[in-house]
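> Next come a sequence and a model predicted from it.
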Amino acid sequence: MLHINRSIAILSFLVVMLCLSGCRSTMDEISQNPNRSEVINPENLLTYLCINTFSPNVHGLERNRNNFYMDWRFGGAHLNWLRRNFTAEYRFVTISNQMKKEAERLGYDEYIPLQRFFNAYWMFITTRLYGDVPYSESNQADEGIFLPKYDPQEDIIHGILQELETANQELAVHADKRVSGDFIFDGNLHKWRQLVNTLRIRVLINLTQKQTIKGESVQQLFADIINDSENNPLMQNLEDSPIRYETNNPNNYFIYSQNDFISGYRITKFVADYMKDRQDYRLTRFAQPTIYAENNGLDPNDLQNYAGTNPWPNQENNVNYQYEDSGIISRINNRYHREPVGPPTMVIGYPEQEFILAEAIVRGWITGNAAQHYENGIEASFKYFEVENRSMAYLQQPLVQLTGSNTEKIDKIITQKYLNFFMAGSYEPYFELRRTGYPDFAAYVAPDISTLYNNGRLPLRYLYPLGEINDNKQNITEAISRLPGGDQIFSKMWLLQGQDGLRNPSPFPFQ
C-alpha cells in the first residue's frame, strides 16, 4: 500500500511538472489580448501631451486664485503653501520619454525634438516650484534606478537649455517633415521650432538674479539666440502661438462648469481697478459687469460697471460684505463656464515672447526697440481676447506707454504679461511676481495681513513631497543640505540667490 501511494505521488508530481512545462510556453500566448496593441504609436502620445500641456485642465482655477486674478466673494486666506507632490509634472515627463522610445523603435526621429521640448517645459516648472529635483536620473526605473538623485538646480536649468538648443537644431534637420497627432500646429515643425526658441528665452529671462550659469553668461546666451534669427527663429505673430482652440471639443469647459462661478468667484479689485484706470477692454472678456449692473441692464461696455473683490480685506470690517450685499462686484466672465464651447487657452505664446524681448532690451541684454516689442505683445493680447479694435486707443494712454525709469518700464511690462496670462498662466504669474516683485498689488489693494497666511509673506517654494522624504531619504537629505534654511517655504533656491537692481524694492506680498 505504501508502495502504491508512493508511486501515485511520484506520478502526480511528474504530471504537474509536465503541465507546468507545457504551460510555460503557452502562458504568454494565452495572456495576449488580440484586441490590444503591444506598442504605442508616438502620435497618440503626442496628442496626449498636447491635450494636457496646452489646456486649462492642468492650469486650472486654483492657480488663478493664488495669482489674485479672482477670489472668493469675501476674500482672504491666501499664501498657504506647504507640501505638495510632484507626480503630476513627472507623469508628463514619463509619457514624453515613452514617446521618444516609441519614435526610436519606429524610426520617427522627428518626434525626438518634441520630446525634448515637453521634458524641458515640465522640468522647468518643477524645479522652479521646489529647487533641486531629480533630473538626470528621473524616470529610469527600467534601468534599475528607483531612488534618483536630486540634481542641483543650476545643473537642471543648464541641462534644460542644452536640451532646447539641441531640439532647435534637430527641428531644422526635419524642417520638411510633418508629425501626426499634433492638433496644436497641425504637424508644422517650423512652428514647433519657434515654440522651442520662445521657451529658451523664457528660461533665460528667469535668470535675472544670476550673472552666469555653469560659467556661461546669461546675457550672452540670450543675445546669441536673438542675434541669430536665421538659426533661432521666433514667433512672428499671434497665429504662431500654441493656442488650444476648442471648436471641436464641446466638453472642454468641464473644469469650469460649477456653481462656484455664480455663487462664489469674483474678479479681484486689483485686476478691475488697474484695467479701468487704463480703459482696458480686455476686462469685458475677463469679467461680467457687476451683479447690480447686470440686474439693471446697464451698459456692459462701460468699464465703470465692473468692480472687484478685495483679496486681503480687514478681518473685522470686511468691505467685501458691503460689495456683495449691494451687488457692486463682478463675477468671472460667463464664457468660462456657461458657453457650450469654452474659450481658447494659451499657456505660452507670442505676446509673452514680445514682453520678454521688451524686458531684455530694457535690461541691456540686447539692443532694439523695447516699446515696439511691448506694443506688439499688447496688440496680440488684445487680439487673443477678441478686443483688437480697442488696442490702438489703449496704447495711446500715458499710463500704458512704455515711459519712465527702467524700473517703471519693468513694472509695465510684467503687469502686461500678468494680464495676458489670465485663466491660462498656471504658475507663471507667481514665478514673475517672485522674480520681479510685479505686479505691484499694493498700489491698488491695501493688505490686511490678518487675512493672509505667513504674515503676508510670499512663499518661495513648496516643501518636498512626504513620500520622497520617506522613501528617498539619502538623496533628498543631500538636496535639502544645499538649500539655505532647509526644506522651508521661505528658503531661497539657487535661482533666487542673487541681486536684481530693477526688482520692485517694495513688492507685495513678499518678505
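Perfect, thanks for sending it.

> use CA for all of it now, contacts and neighbours both
OK.

> longest helix in the protein, by residue count?
When the chain is parsed with DSSP state H, its longest helix is helix 2-31.

> Which secondary structure elements does it sit against?
Applying 3 or more Cα pairs under 8 Å, 6 or more residues apart in numbering; DSSP states H and E, one finds that helix 2-31 contacts no other helix or strand.

> so what's the residue nearest the centre of the chain up against?
Taking Cα atoms, centre = their mean, the centroid of the chain lies closest to Ser426, which sits 4.1 Å from it. Contact analysis of Ser426 by Cα atoms under 8 Å, 6 or more residues apart in numbering lists 58-60, 63-64, 347.

> And what about it, helix, strand or coil?
coil (DSSP: H, G, I helix; E, B strand; the rest coil).

> What distance do you get for it to Leu496?
Using Cα to Cα, to the nearest Å, we find Ser426 at a distance of 20 Å from Leu496.

> before we move on, what about Gln372?
30 Å.

> which one of those two has more residues nearby?
For Gln372 and Leu496, the more surrounded residue by other Cα atoms under 10 Å is Leu496, and the numbers stand at 19 against 15.

> Got another one to weigh against that:
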Amino acid sequence: MKTKTLKNIAYLGVGTFLLLGNTSCTKDFEKINTPPTSVTSVDPALLLSRVLRDGTFQESGEVPNNKFGSWVQHWAGGPVVPVSRYFEGPENLIWSQHFQLLRNIVQIKQELKGLENDPAGRSKLAIAEIYEVYLYQRLTDLFGDIPFSEITQSSTTINRTPKFDKQEDIYPALVQHLDAALAKLTAGDSSYGTADFFYGGSIDKWKKFGNSLKLRLGMRMRYANPSLAQQTVTTALSSEYGLLASNADNAAVATFNNAQAENQNPILRMFTTGSADLRYLANTLVNTLKTYDDPRLPLLAQPVTINGNTVYQGIGVALTDNELSQLIRANYSTPNKSTWFSLTAVAIPSYAMTYSDVCFYKAEAALLGWGATNSEAHTQFVNGVKAAFALPPYNLTSLPSTYEQQVLSFTGLTDAQKMEKIGTQKWIQLFGRNMEAFAEWRRTGYPVLTPGPNPGSTNGKIPRRGIYSSEEAELNEANYKEAVARLSNGDSFLSKVWWDKR
C-alpha cells in the first residue's frame, strides 16, 4: 500500500485548526487527485518566522493597546473602544490568535518528527518548544485556566473538547517543558538561520532566552507558590545557560516604516490605519514621566500647544460620555510623530523580551535574597533602567545624574518601597508590550493605579483578566463551564488568575 500526505483540517483545541496529514490507499485515486505541484509539507523555518513575527506583534497590536494598554494606563481610548472603559467583551481574537500560533508550532513538530535526537532537527525542535512555552504562559496569564494537556499534538489523536487545565498545574508543567527544551539545545546543530527573526539561528542566544523565560515563570509565581518560585528563580540565576546579558541579547522582530510593509510596527499601524480614538496617551503615563523629569518623555510623547505653551498632556482613562464629549483632542499627546509614529525615522523593533526585563527580575530576586543579597538589588535596578533608556526610540546612552541620584535612589527605603520603584520603572519600560505590562502590573501591584470614572461593567474597577472566547463557550461548553465554576467572579473581568494575589 502506497501512502502520500495530503493536507486536511483538524482541531487543535476548540475553534482552532491544525494542518495534518491524511493518507490514501488507492493508487489511481492518488494520481487523479494529487496535482503535480501539490505541497505535502511545510518548511519549519517558514513556520517559525511567521510564529515569531505574529506572536511578537500581537503584544503591540490594536486590540492589546486598546484593552490591556488602557487598563495599565499607558493608553486612553475613547467611545469607539468600549473595553478601555471597563465594558466587558469576549477576547475571541486574542484567544484564536494564540491557538493559531500554537497550531503552527505543532506543525513544526510534525515536520521534524523523527529528528528529535538528530543534529538536523534536535535544536530546531527545542527552539520551537521554548517559544511554545512563551505563548502558553502569555495565554494562561491573560485568562487563567486554559486547554493545555489535552491539546492535539498529532494527526492520530484529535481532541475537539479539551479540558481546561488549572493554571496552578500549568505553571510547573511549563517549567518542566522549558527545562527539557533547554537540555536539547546543542551547539553545532542545524538551526533556522535568517528565518529566526530573534537570533538569526544562534543557539547560544536561544539558551539565554529560554533561561530568561524560566526566570520570568519563577517570578510570576512569587505570591502564589513561593517555594516553587524561589527554586525556579535561583536555578535560572545560576544556570550555565546564562541570561540575557545586554541589549544585544534582546528578543525582537525588526520592523519597517513603509505603510505597505508586512512588518510595519503595530503602533505605527494604528496611526496610519486606526481611529483617532486609539492614539492618545494616558495621563498616568505622561504625568509620571513629567514628575520624574524623565528624558524619555519628549521622545515618547508628542507635545501640544495650549495658550501658546508647549506641554505634554495625557487623556484620563475610562472617562464618561460627558467627559469625552468635552475633550479637545488637539490638546492631548499621542506617541511622538518623529519616533513611534514616524514614516521616515528608523523603525522601532517590536520586543518579546529584553535585557531590561531580566535586570528588573534580578533586582526583585535580590530583595528577596533569592540567589543574591539585598545590597545587589540597586545595581540590578539601575542596570535595568539604563538598558531601558538605551532602547529605540530613546537611544539614551546614560542616565542624568539627578535622575539616578533622586528618582532611582534606594536610600532609606523599605523593601516594599524599593519594589514599588522597580515595578514602576518596569511599567514605563513595558510601554508597547501591553500583555506583559498587564501581567506585571497585576503581579506586583505597581504602580498603584486609580480607576477611571466610568463604571463600565466592573463597577469602576480595573479588570484583572480577559474573558474567554465565546466560541469556546459554545463548542466546548462542558469544559468551559467547569473552568468558569472555578473562577471567583465567573467569566468576568474581575476574577483573578491563580498567581494574581496583590
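Cool, the structure landed. All values reported here derive from a predicted model rather than from experimental measurement.

> Could you tell me the TM-score of the two chains?
The TM-score (TM-score structural alignment, normalised by the length of structure 2) is 0.82; 454 aligned residues with a Cα RMSD of 2.9 Å.

> now the longest helix of structure 1, how far from the centre of its chain.
Put simply, helix 2-31 of structure 1 sits 59 Å off its chain's centre (Cα atoms, centre = their mean, to the nearest Å).

> All the strands of structure 1, in order from the start?
For structure 1, applying DSSP state E gives strands covering 70-72, 133-134, 150-151, 212-213, 216-217, 265-267, 287-290, 330-332.

> For the ones you listed, please prepare JSON lines with the additional fields mean neighbour count.
As requested, those are exported to JSON lines (neighbours: other Cα atoms under 10 Å):
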{"stretch": "strand 70-72", "mean neighbour count": "27"}
{"stretch": "strand 133-134", "mean neighbour count": "24"}
{"stretch": "strand 150-151", "mean neighbour count": "22"}
{"stretch": "strand 212-213", "mean neighbour count": "16"}
{"stretch": "strand 216-217", "mean neighbour count": "12"}
{"stretch": "strand 265-267", "mean neighbour count": "27"}
{"stretch": "strand 287-290", "mean neighbour count": "26"}
{"stretch": "strand 330-332", "mean neighbour count": "28"}
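
> What distance do you get for Phe117 of structure 1 to Ser21 of structure 1?
48 Å.

> Which one's more surrounded, the two?
Phe117 (26 against 11).

> Structure 2: which residue goes with the more buried one?
Correspondence of Phe117 of structure 1 to structure 2, assessed by TM-score structural alignment: Ile130.

> Same check on Ala358 of structure 1?
So Ala358 of structure 1 corresponds to Ala363, using TM-score structural alignment.

> For Ala45 of structure 2, give me its contacts.
192, 195-196.

> now with 7 Å?
Contacts of Ala45 of structure 2 were listed using Cα atoms under 7 Å, 6 or more residues apart in numbering, and they are 192, 195.

> and it, what pairs with it in structure 1?
Ala45 of structure 2 maps onto Glu43 in structure 1, by TM-score structural alignment.

> can you check Tyr223 of structure 2 too?
Taking TM-score structural alignment, Tyr223 of structure 2 has Gln209 as its aligned residue in structure 1.

> same thing with Tyr292 of structure 2?
With TM-score structural alignment as the criterion, Tyr292 of structure 2 matches Arg278.

> Can you give me the neighbour number for that match?
16.

> For it, give its distance to Glu388 of structure 1.
For Arg278 of structure 1, the distance to Glu388 of structure 1 - Cα to Cα - is 15 Å.

> Would you format the strands of structure 1 as TSV with distance to Asn475 of structure 1 included?
Listed next are the strands of structure 1 as TSV, based on distance: least, Cα to Cα, whole Å:
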stretch	distance to Asn475 of structure 1
strand 70-72	39
strand 133-134	9
strand 150-151	6
strand 212-213	23
strand 216-217	27
strand 265-267	42
strand 287-290	47
strand 330-332	44
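
> Next one: Pro392 of structure 2 from Gly423 of structure 2, what distance?
For Pro392 of structure 2, the distance to Gly423 of structure 2 - Cα to Cα - is 21 Å.

> Tell me which of those two has more neighbours.
Counted by other Cα under 10 Å, Pro392 of structure 2 and Gly423 do not tie: Gly423 has more neighbours, with 23 against 15.

> Nearest spatial neighbour of that one, chain-adjacent residues omitted?
Tyr446 (5.1 Å; Cα to Cα, 6 or more residues apart in numbering).

> Which residue in structure 1 occupies the aligned position of that neighbour?
Tyr446 of structure 2 maps onto Tyr438 in structure 1, by TM-score structural alignment.
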